[in-house]
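J.: for reference, the sequence and a predicted model appear below.
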Amino acid sequence: MTYFNDMQSVGRNVSPRTYYFVILCLVSYIVLDFALHHSGNSQCADLVFDAAKAKAEKSIQEGLVLQEDPICDSVLGHLNSEPQFPVARAWNQMKWIGAPAKCKVKGHLIESLDVANNFRRGYALKYVGDVEDKTMVLPWLYGTKVDLNKRARRVYLDLGANAFHTSVQWFSRMYPCDFTEVHAWEVTNGLFRIPTPAFNEDTNWSPENSHSTRVVDTPQVPDWMTDRIKLYNAYVADFDGESTVNITRFMKEDLKLTAEDTVVVKMDIEGAEWPILERWVNDPEMADIIDELFVEVHYKHASMYDFQWSMFSHSREEAHKLLASLRARGFFAHPWP
């Protein structure tokens, strides 16, 4: 009884304002909880979206990240591949390695298509004297983003191999994949020669001496690599003929390549690439089969006349659109020197 009287006394001593304050807090909590978790109103979602949008815009302005554009599934998105950085002019005159494209391919960043420099950034900016310099492509290799060695069958196709040292050797040494098969196509007999093995991994060093730490011999091509190379002396084309091979059919039917295999293709076939690539753009299977494509697209432009490119009929703008079309269809495609 005494406890009850004490509680009544305490209640009489509490100010009515205190009750009003407590009630206001409870009502405010209920209203806020309903607005955040139970209301169908989109105002809160809009606030979150606006904040994310503002953050993304700020990041783009600072050059920190590149946001995917809704049109990246279209050719137009990949045509407009150069990001609009505030220092675009300085970037174009200074950087040996180009900026990443605005649109990703296969979910990964890829280099922007540098049309103004004929897709040959280092050479155009006079950093190298070789028009076939490959430095610009190194940071963007698909094999550095995805472990292609996990697949049992790993195939490299060199279409227009020329001599061994021009591209087969480069891919054997530089590309981060241990190819189980190398198929090299060169129509000129005697031009491509599989080298004699001259490399022993166990003895590829000289005894140490007091004047140097270790002398490493120049590595040659090991026998396990030369054993995997197969040479074809025929024209690569979009049709089968007496001296031509339909490369699309050959890859699907003869080699039986599928999306389960690792497939890297380099193509430099002096203009014959146009009908093949146009077919591939319209063939959804090829984008799944080929993990990465390196292609020299030949076109007619005055800046390339010194390299006998006046003989080609397609324009540089058409070449740009073809490369953009390949990327829009899912090909991780690079212009090849």
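T.: Received it, and whenever you're ready, just let me know what you need. Only a predicted model underlies this, so the values are computations on that prediction, with no experimental measurement involved.
J.: drop to CA atoms for contacts and neighbour counts, all remaining ones
T.: Noted.
J.: next SSE downstream of the longest helix seen in the chain?
T.: Among all segments of the chain classified by DSSP state H, the helix with the greatest residue count is helix 16-37. Going down the chain from helix 16-37, the next helix or strand is helix 43-61, by DSSP states H and E.
J.: report the buried residues of that following helix.
T.: A56, I60 (16 or more other CA atoms under 10 Å).
J.: against which helices or strands is that helix packed?
T.: The helices and strands touching helix 43-61, judged by 3 or more CA pairs under 8 Å, 6 or more residues apart in numbering; DSSP states H and E, number zero.
J.: and the angle from it to helix 16-37?
T.: Orientation note: helix 43-61 sits at an angle of 60 degrees relative to helix 16-37 (axes from the mean of the first three to the mean of the last three CA atoms, to 10 degrees).
J.: what sits up against the next helix or strand after helix 43-61?
T.: Following helix 43-61 in sequence order, the next helix or strand is helix 75-79 (DSSP H and E). Contacts of helix 75-79 with the rest of the structure, by CA atoms under 8 Å, 6 or more residues apart in numbering, involve 69, 71-72, 101-103, 113, 320-321, 324-325, 327-328.
J.: gap between helix 75-79 and the chain center?
T.: 15 Å (CA atoms, centre = their mean, to the nearest Å).
J.: kindly report the same for stretch 232-252.
T.: On CA atoms, centre = their mean, the centre of stretch 232-252 falls 27 Å from the chain's centre.
J.: and what of stretch 41-57?
T.: Distance of stretch 41-57 from its chain centroid, counting by CA atoms, centre = their mean, is 30 Å.
J.: repeat that for stretch 178-185.
T.: Put simply, stretch 178-185 sits 21 Å off its chain's centre (CA atoms, centre = their mean).
J.: one more: stretch 283-301?
T.: For stretch 283-301 - counting by CA atoms, centre = their mean - the centre lies 13 Å from the chain centre.
J.: doesn't R214 make contact with S206?
T.: Yes: using CA atoms under 8 Å, S206 is in contact with R214, at 6.6 Å.
J.: list the buried residues of the host helix or strand of R249.
T.: According to DSSP H and E, R249 maps onto helix 247-249. If you call a residue buried by 16+ other CA under 10 Å, then helix 247-249 has these buried ones: I247, T248.
J.: residue ranges for the strands of the stretch 51-200 of the chain, please.
T.: Here the stretch 51-200 of the chain has its strands, by DSSP state E, counting those that start in this stretch, at 154-159, 181-185.
J.: need the winner for burial among those strands.
T.: Counting by mean count of other CA atoms under 10 Å, strand 154-159 has the highest mean neighbour count of these, with a mean of 22.
J.: one more to weigh against that first structure:
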Amino acid sequence: MTFKNQLVPAAPSRSLSSTVVYISIIFVLSTYVTIDFFKQHSSAFRLESQSSLSEADQAPSKLAATVVSAAAAASATLSMQPAEDDVCSSVFGHLPEHRSSQQQEADPWDQMKWIGKPARCRVKGELIENLDEHYNFRRGYALKFTADVEDKTHLLPWLLGSKVNLNARERRVYLDLGANALETSIQWFMRWYPCDFTEVHAFEINPQLLKLPEVEFAEDDNVEVPNPRAIVAKQTPGIPNWMLQRMTFYNQLVSDADDDATKAVNITRFMKETLNLSASDTVVVKMDIESVEWPILQRWLQDPQMAEIVDELFVEIHYQHPSMSGFLWDSWAPRTRDQASYLLASLRSKGFFVHPWP
């Protein structure tokens, strides 16, 4: 009786223990399933995210590759054509364009423009006139704009001194090689060229041609007064005394070599050594020396220093051409107008800011 009474209370204890075990098992299984579920899905999410990030990371590389590819293609296309700098550093970029007679008739530059059109290539970084060999480089005269074969109007818009301030340099030198008379070219440069020259060196072998005026020009007295409201000049203004004091005249031949017997002076040596000219000076040269320009300019083409020393060059290149026979140019054979054009173009390609003179 007593034993029975002792076993009855034990039944509830076994039931509670089993319940705890079952709940624990269910909790463990549920936790495992949950962990496994998140583990599997988070792995897939990471893969998807990595894939997306990978594509985003690769996008700039793909874009860069596309740009590089396009640039390479463009470069290959451009390399098939000569660069403008390459053209203008060669003589061919400066040669005049040969046009048919029909093209010439249709071109307004050949009928109305006194000054001519700009050249294809710049020189010293500045615009310069096109080499107009069709008119023997004497544009105004050939177009019947003037009766003066020595007219220089077409040069005025292209002067380097009007584009670059050559007055800023302390020493400003003008050399007139083959000066002829004072009014032939010296006065033209004094009057028209936009630079106040501190020195003028003029060469003329004939002492009867180049002479200083006996009486200096007096601007105040150069007036006629026909009525109180008018002022009329008596004569074309000359050169004042203060300018004449800057001039030095040489009765010597300009040459490519010194020769005491013929009174010839090597002008290249004279400029470098006697005058001690350098790139820091303003140097303008006009050359009209009856075909002796050919060997001198050939030397200058081989001398890089001369292109740096000479800021602007004006040269009359002598050649034989039927249209110039009336001016005694038959004696300049075998030089041709095409050769003259090639020489001028060669000088420009070497950096000489050169114009045909006049």
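T.: Yep, that arrived. Bear in mind that the values here come from a model prediction, so they are computed numbers and not experimental data.
J.: surely D261 of structure 1 touches Y156?
T.: No: assessed by CA under 8 Å, D261 of structure 1 is found out of contact with Y156, at 10.6 Å.
J.: can you map out the strands along the stretch 251-358 of structure 2?
T.: Along the stretch 251-358 of structure 2, counting by DSSP E, counting those that start in this stretch, strands occupy 253-255, 264-266, 282-287, 312-315, 354-356.
J.: out of these, which is closest to F137 of structure 2?
T.: Nearest to F137 of structure 2 among the strands of the stretch 251-358 of structure 2 is strand 354-356 (6.3 Å), distances taken as CA to CA.
J.: quickly note the distance from the residue nearest the centre of structure 2 to F352 of structure 2.
T.: Among the residues of structure 2, the one closest to the centroid is G125, at 2.4 Å (CA atoms, centre = their mean). Between G125 of structure 2 and F352 of structure 2 the computed distance is 11 Å (CA to CA, to the nearest Å).
J.: over to Q187 of structure 2?
T.: For Q187 of structure 2, the distance to F352 of structure 2 - CA to CA - is 24 Å.
J.: and those two? which has more neighbours close in?
T.: F352 (24 against 15; other CA atoms under 10 Å).
J.: could you find the closest non-adjacent residue to the aligned partner of that one in structure 1?
T.: In structure 1, F352 of structure 2 lines up with F331, judged by TM-score structural alignment. Residue nearest to F331 of structure 1 in three dimensions, not counting chain neighbours: A287, with 5.2 Å by CA to CA, 6 or more residues apart in numbering.
J.: for N251 of structure 2, same thing?
T.: Nearest to N251 of structure 2 is I205, by CA to CA, 6+ apart, at 4.3 Å.
J.: aligned counterpart of that neighbour in structure 1, please.
T.: Checking TM-score structural alignment: I205 of structure 2 goes with V187.
J.: who touches its match in this structure?
T.: By CA under 8 Å, 6+ apart, V187 of structure 1 lies in contact with G160, Y232, N233, A234, Y235.
J.: what subset of the residues you listed is buried?
T.: By neighbour count, with 16+ other CA under 10 Å, those hold G160, Y232, N233, A234, Y235 as buried.
J.: how close does the fourth one sit to V245 of structure 1?
T.: A234 of structure 1 is 7 Å from V245 of structure 1, where distance means CA to CA.
J.: with the first one instead?
T.: From G160 of structure 1 across to V245 of structure 1, the span is 13 Å (CA to CA).
J.: likewise for the last one?
T.: From Y235 of structure 1 across to V245 of structure 1, the span is 6 Å (CA to CA).
J.: residue in structure 1 matching A181 of structure 2?
T.: Matched by TM-score structural alignment, A181 of structure 2 corresponds to A163 in structure 1.
J.: give me the number of residues near D73 of structure 1?
T.: 18.
J.: how close does the counterpart of it in structure 2 sit to P304 of structure 2?
T.: When structure 2 is aligned by TM-score structural alignment, D73 of structure 1 is paired with S89. Noted for S89 of structure 2: a distance of 14 Å to P304 of structure 2, by CA to CA.
J.: and the helix holding R249 of structure 1 against structure 2, how far off on average?
T.: Average distance, helix 247-249 of structure 1 versus aligned residues of structure 2 after superposition (mean CA distance after the TM-score superposition for structure 1): 0.2 Å.
J.: with adjacent residues omitted, what lies nearest to the residue mapped onto N117 of structure 1 from structure 2?
T.: Alignment note (TM-score structural alignment): N117 of structure 1 maps to Y135 of structure 2. Closest residue in space to Y135 of structure 2, ignoring its immediate chain neighbours: A142 at 5.6 Å, by CA to CA, 6+ apart.
J.: pretty sure the one you found sits against D132.
T.: No: between A142 of structure 2 and D132 there is no contact under CA under 8 Å: 10.8 Å.
J.: for those two, indicate the residue with more neighbours.
T.: Neighbour totals were compared for A142 of structure 2 and D132, and D132 leads with 20 against 16 (other CA under 10 Å).
J.: residues contacting that one?
T.: Applying CA under 8 Å, 6+ apart, we find D132 of structure 2 in contact with P96, G116, R139.
J.: ok, and these in structure 1?
T.: Among the contacts of D132 of structure 2, the contacts conserved in structure 1 (both residues aligned by TM-score structural alignment, their matches' CA atoms under 8 Å) are G116, R139.
J.: by neighbours, which of the contacts of D132 of structure 2 wins?
T.: Highest neighbour count within the contacts of D132 of structure 2, by other CA under 10 Å: R139, with 26 neighbours.
J.: tell me the contacts of D110 of structure 2?
T.: Q104, G116, L143.
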